[in-house]
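Student: with the sequence up front, the predicted model follows.
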Amino acid sequence: MKTATKTTELILAPGQVSFATRPLRLRTLLGSCVAFTLWHPQRLIGGMCHFMLPARTRRDQPLDGKYADEALELLLRHARAHGTRARDYQVKVFGGGEMFPEQHRHLPDQDVASLNIRAALALAERHHLHLAAQDMGSTGYRTILFDLWTGNVWVRHQPMGTLRKDAYQKNQRTAGR
């Protein structure tokens, strides 16, 4: 992986949102959680959110990045604060790996991973975001690396019950810049 000069790496924990205007590598680990990445190819700015749950019912509190709708709203507010529009960004979405497949065998559409995936896709549609790439579902966890100086997102998916020793796989739909 190519690194920009003077690059900082920031690790996003569940519920965090980050937006940057300088060379930065964002990293996160997703199980049933989902992450959106936004990258502006002309300005080389963008960010990532890491949400845990689709939504909450109480709306009388400040926005919280733990919830899909609120995390994406926080990310989009950062984009607007920098004088840009959501449609000018390359948007990618990752995660939603089922971590306990045996527990949800009889109700596969009621697990948190499936609910998070559905929420992410519905939000992308509601906000008219074109998804340049996505890697969601299956089982296990994903490590995500997002380089703001190139817009490349690297994904390492570790399905349940497997050992992978290979290096990060660059999301193929990000090639060609």
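Tutor: Everything's here; your move.
Student: hey, let's count contacts and neighbours off CA atoms from now on
Tutor: OK.
Student: which strand or helix spans the residue nearest the centre of the chain?
Tutor: What sits nearest the mean C-alpha location of the chain, by Cα atoms, centre = their mean, is Ala35, with 1.9 Å. Ala35 is part of strand 34-40, with elements assigned from DSSP states H and E.
Student: so what does that strand touch, helix or strand wise?
Tutor: Packing contacts for strand 34-40, counted by 3 or more Cα pairs under 8 Å, 6 or more residues apart in numbering; DSSP states H and E, involve strand 45-51, strand 90-95, helix 112-126.
Student: take the one below as the second:
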Amino acid sequence: MTSFHHDDPERAVKVHVTQGESHVTADPNVVMTTVLGSCIAACIRDPQSGVGGMNHFLLPDSGDGRRDGDAVRYGAYAMEVLINDLLKRGARRERLEAKIFGGAKLFDGLSDVGASNAAFAERFLRDEGIPIVSSSTGGVSARRVEFWPASGRVRQRLVAVDNAPQDVRRPTPPPMPAVASGDVDLF
């Protein structure tokens, strides 16, 4: 593969990381991308070795400690997989640094899963001794994130939700005709 400047977005090799996935590379030509709502993406790298990666998780944990096929959706598993893969590729734990994104609250009236996800990621990284050097979490907008692991550069674009209905009202049904006492109409 021909080498080129790793921050050139027009020539980068794009790797899209979807929900429940993680990807690790030391290739300076790779840019990792994802789209987030209430989910979180952790971008973790070792700046000295140039090894970095991204994960994308849906919820903090399963709540019951299970490790079944759905485990990839949960932050506890996704963070462990990403960190272990970084270490296998030559990163050193004491040099790791993180950037986290996502955790939006996209729907009123529902629990704030995004805030729970962001709090989990912050707590997990703090407990692991991995500094968060940058973050953009919360708010009410989805995000497109591009991460160049070799340089640590991240580009975030907020996704407008202007078309989302603010208030959904059900049409009022027409009034029922009066029924004489004792009469029943069956349909």
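Tutor: Right, received. Where do you want to start? Remember, it's a predicted structure, so these values are computed and weren't measured experimentally.
Student: need the TM-score from the superposition.
Tutor: Here the superposed chains carry a TM-score of 0.79, computed using TM-score structural alignment, normalised by the length of structure 1; 156 aligned residues with a Cα RMSD of 2.3 Å.
Student: about what we covered before: mean neighbour count, the helices and strands packed on strand 34-40 of structure 1: which tops it?
Tutor: Among those, ranked by average contacts under mean count of other Cα atoms under 10 Å, first place goes to strand 45-51 (a mean of 28).
Student: which bit of structure 2 covers that one?
Tutor: Per TM-score structural alignment, the counterpart of strand 45-51 of structure 1 in structure 2 is residues 51-57.
Student: so how far is that stretch off the chain centroid?
Tutor: 10 Å (Cα atoms, centre = their mean, to the nearest Å).
Student: likewise stretch 101-117 of structure 2?
Tutor: Chain-centre distance of stretch 101-117 of structure 2: 11 Å, with Cα atoms, centre = their mean.
Student: same check, this time on stretch 146-166 of structure 2
Tutor: 11 Å.
Student: just stretch 46-60 of structure 2 next, same as before
Tutor: 12 Å.
Student: ok, the residue nearest to the centre of structure 1 - contacts?
Tutor: Residues near Ala35 of structure 1 by Cα atoms under 8 Å, 6 or more residues apart in numbering: 48-51, 93-95.
Student: coming back round to it: of all the helices and strands packed on strand 34-40 of structure 1, which lies closest to Ala71 of structure 1?
Tutor: strand 45-51 (6.0 Å; Cα to Cα).
Student: mean deviation of the closest one from structure 2?
Tutor: For strand 45-51 of structure 1, the mean deviation from structure 2 after alignment is 0.5 Å (mean Cα distance after the TM-score superposition for structure 1).
Student: other residues contacting that strand?
Tutor: Here strand 45-51 of structure 1 makes contact (Cα under 8 Å, 6+ apart) with 12-22, 26, 28, 30, 33-40, 65-68, 71-72, 75, 79, 89, 148-149.
Student: in structure 2, what residue corresponds to the residue nearest to the centre of structure 1?
Tutor: Per TM-score structural alignment, Ala35 of structure 1 is aligned with Ala41.
Student: in space, what's closest to its match - neighbours in sequence excluded?
Tutor: Closest residue to Ala41 of structure 2 apart from its sequence neighbours, by Cα to Cα, 6 or more residues apart in numbering: His56 at 4.4 Å.
Student: could you do Gly114 of structure 2 as well?
Tutor: Excluding its sequence neighbours, the residue lying closest to Gly114 of structure 2 (Cα to Cα, 6+ apart) is Gly103, at 3.5 Å.
Student: list the contacts of that neighbour.
Tutor: 36-40, 113-118, 137-139.
Student: of all those residues, which two lie farthest apart?
Tutor: Spanning the widest gap among the contacts of Gly103 of structure 2 are Leu36 and Ser116, at 14.5 Å by Cα to Cα.
Student: my read is that Leu87 of structure 2 contacts Arg93, right?
Tutor: Yes: contact criterion Cα atoms under 8 Å: Leu87 of structure 2 and Arg93 qualify, at 6.9 Å.
Student: could I get the full set of strands for structure 1?
Tutor: Secondary structure of structure 1, counting by DSSP state E: strands at 8-11, 17-20, 24-30, 34-40, 45-51, 90-95, 131-136, 141-147, 153-158, 169-170.
Student: could these go into a markdown table alongside distance to Arg58 of structure 1?
Tutor: Formatted as a markdown table, the strands of structure 1 follow (distance: least, Cα to Cα, whole Å):
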| stretch | distance to Arg58 of structure 1 |
| --- | --- |
| strand 8-11 | 28 |
| strand 17-20 | 20 |
| strand 24-30 | 25 |
| strand 34-40 | 21 |
| strand 45-51 | 17 |
| strand 90-95 | 25 |
| strand 131-136 | 27 |
| strand 141-147 | 29 |
| strand 153-158 | 33 |
| strand 169-170 | 38 |
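Student: closest to Glu102 of structure 1 out of those strands?
Tutor: Proximity to Glu102 of structure 1 (Cα to Cα) singles out strand 141-147 among the strands of structure 1, at 15.8 Å.
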